[in-house]
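A.B. asks: Generate coordinates for the sequence data below:
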Amino acid sequence: MRVVKRYSWLWVGLLLFLTASIAMLLLTSNQRPSFTTATWIWNAKLISSQTEEIVSFAKDNQINLIYLHIEPTRVSPQAYRAFIKKANEANIKVEALGGDPNWAYTANRQSIGDLVSWVKAYNQMAKVDEQFSGIHVDIEPYLLPDWKKDQEKVVNQWLKNVDYLITETKKDSKLQVSADLPFWIDTVTVPGDSEKVSNWMLQRLDSITLMAYRNHAMGHNGIVDIVEKTVAAANSAKKASVIVGVNILESSEGSNVSFHEEGTHEMKQQLVILQEELAENPAFAGSAIHDYESWKHATQREEQL
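C.D. replies: Okay, the predicted model is just below:
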């Protein structure tokens, strides 16, 4: 009887150990949601004829978020509905994409209002699984000639328009609001203040996508090096998440700003390193690859070799 009792206690101890281990695993998995892998689709007409191809490509590459350009005069609401439904079936969220450098000017605020109004009206008419989950803007005011002439004036108007975008979107809506920002945005200050524009954005937007266009994760001027300050600021702000964007589009800006030459395998390897390096940061949400068509063409090119 003593032997039986001793082994019974061993089994009880083992059971308790296994229960605690499983609980810890579940707790750990619940603490850290899966990372985002996003991409941009600028040519929205593709969804009218290539829905299956796009969704298949997304599934093959673990894409779970698409920034889809809004083109009301070229793409019908029916095409958007069909595409988003198919994407949602594959657990891919779709955000409405819009933007132009001139959207930084308050004189062009109506363009922002038009985007917000269109998305809201669309979502009201669409079924739940056909709706956009957010609005994503790519404004890039530093491309304007006025950026060099009077940066403070441009920044001031840009921030007012972002405030307008957020306010209008959040009225009677649960839509997320996010924006593309250059990795160096932490060097620009809010006019009349010492606050960095990066911090200003982090306090207001739901998410930012840092365009960290480099072709290596580690080392000086690598992806981690150029984003870590903003990621750290986002950790402190505890407001917005940070997605880190890389480029596979062929670029004339230099050999180190795109994975076009290195290819998709190297890009994915570097993104794994990026994720490992930033995984402990609560604000780090994942990566984005610019853009879908360039990524697809690179993949097809490699398959032919």
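A.B. asks: make it CA atoms for all contacts and neighbour counts henceforth
C.D. replies: Noted.
A.B. asks: Now name the helix or strand holding the nearest residue to Val257 once chain neighbours are set aside.
C.D. replies: Of all residues not flanking Val257 in the chain, Arg214 sits nearest, at 4.2 Å (C-alpha to C-alpha, 6 or more residues apart in numbering). Following DSSP states H and E, one finds Arg214 outside all helices and strands.
A.B. asks: Let's see this one next, to set against the first:
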Amino acid sequence: MLTAVAVVAVMVVGGPAPARAASPGRAMWLWNRADPATVITWAKDHDVREIFTFVEPNIGASGDLPRLKDLKKRADRDGIALSALGGEPGWVFDIASARAWQRSALGTKLFARSHVDVEPYALNAWSTDQPGTVAAYLQLLDALQADDARPLEADVPFWYHTIPAETATLADSVLTRVDAVTVMSYRDTATGPNSIMDVGSDMLLRGGAAGIPVRLAAETASLPDCPYCTFFEEGQQRLANTLDDVDVAAADYPAFTGIAVHHYGSWSTLRDSP
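C.D. replies: Now for the predicted structure:
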């Protein structure tokens, strides 16, 4: 039996520790033709609830449809959503190809949404005619959104708020055209200067104001020119701990809907410890 002093001590010193915020789960990019059974086992073990699954143009002729159907069957069984992943910088000035890809991918009826990774800043035109390139990119998003009723999600860099567009910034203009964004907040710390939260907070705030869900993201591939942009050197446990810390730090932002990890190929082979 606890004495009165012990009871007071428990009450004052703390009692049970505050519960850690529940994780909203993870998402991940899947760019390669990995074995469906292996992918889904990995996803289940790492609380992955959505897989951005690369779909080749003209999927019917690619020979990859049977694998994708197998992936879908296994994902459905374990409550994991699949999104059709695609994107080329050239789509900015070739909307017809982008629309053809989306129609082909979503026409399989395997995917809950489109997830596009189109990086207009990779084009030479970004340097020679940034306003024209920005306008063309926004027209691309308009076209993809208009072509299908299913949600459209876009990968975006964290610095789009520095680029003028229309009456505000490119970040704001993208948020008016998509149903969700994933921010490439590629850093290897959770909080503090130059961290995932530091670079991702601007889009979290803008997404909250616009009523658009915002996912943050972490990188696991080797990036020799930017080691602080990836967990390649830190390993699996540091990644897991850091993403848990981001879940806690980002929970105060209404727009926050979780963290995506780039990408299955490098994440699944990331070493266990430094």
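A.B. asks: circling back to that earlier point, just checking, what residue in structure 2 corresponds to the residue nearest to Val257 of structure 1?
C.D. replies: Arg214 of structure 1 maps onto Arg187 in structure 2, with residues paired by TM-score structural alignment.
A.B. asks: Check Tyr67 of structure 1 too.
C.D. replies: Here Tyr67 of structure 1 is matched to Phe52 in structure 2, going by TM-score structural alignment.
A.B. asks: Make sure that match is indeed in a strand.
C.D. replies: Yes - when classified by DSSP: H, G, I helix; E, B strand; the rest coil, Phe52 of structure 2 is found to be part of a strand.
A.B. asks: how much space is there between it and Val39 of structure 2?
C.D. replies: 12 Å (C-alpha to C-alpha, to the nearest Å).
A.B. asks: Mind checking which of the two has more residues around it?
C.D. replies: Ranked by neighbour count (other C-alpha atoms under 10 Å), Phe52 of structure 2 and Val39 place Phe52 first, with 25 against 20.
A.B. asks: which residues touch that one?
C.D. replies: Ala27, Met28, Trp29, Leu30, Leu82, Ser83, Ala84, Leu85, His115 (C-alpha atoms under 8 Å, 6 or more residues apart in numbering).
A.B. asks: just curious, which of the residues you listed is nearest to Asp70 of structure 2?
C.D. replies: Leu82 (11.9 Å; C-alpha to C-alpha).
A.B. asks: what's the helix or strand for the corresponding residue of structure 1 for the closest one?
C.D. replies: Aligning on TM-score structural alignment places Leu82 of structure 2 opposite Val94 in structure 1. Using DSSP H and E, Val94 of structure 1 sits in strand 93-98.
A.B. asks: chain center to that strand: distance?
C.D. replies: Its chain's C-alpha centre and that of strand 93-98 of structure 1 lie 10 Å apart, by C-alpha atoms, centre = their mean, to the nearest Å.
A.B. asks: before we move on, the earlier item: hang on, isn't the match of Arg214 of structure 1 packed against Ala221?
C.D. replies: No - applying C-alpha atoms under 8 Å, one finds Arg187 of structure 2 not in contact with Ala221, separated by 11.9 Å.
A.B. asks: any common contacting residues for these two?
C.D. replies: Joint contacts of Arg187 of structure 2 and Ala221 (C-alpha under 8 Å, 6+ apart) are Thr230, Phe231.
A.B. asks: Of those two, give the one with the bigger neighbour count.
C.D. replies: Arg187 (24 against 20).
A.B. asks: all helices of structure 1, in order?
C.D. replies: Per DSSP state H, structure 1 carries helices over the ranges 2-31, 46-49, 51-60, 77-89, 109-125, 145-149, 151-170, 197-204, 223-237, 264-278, 292-303.
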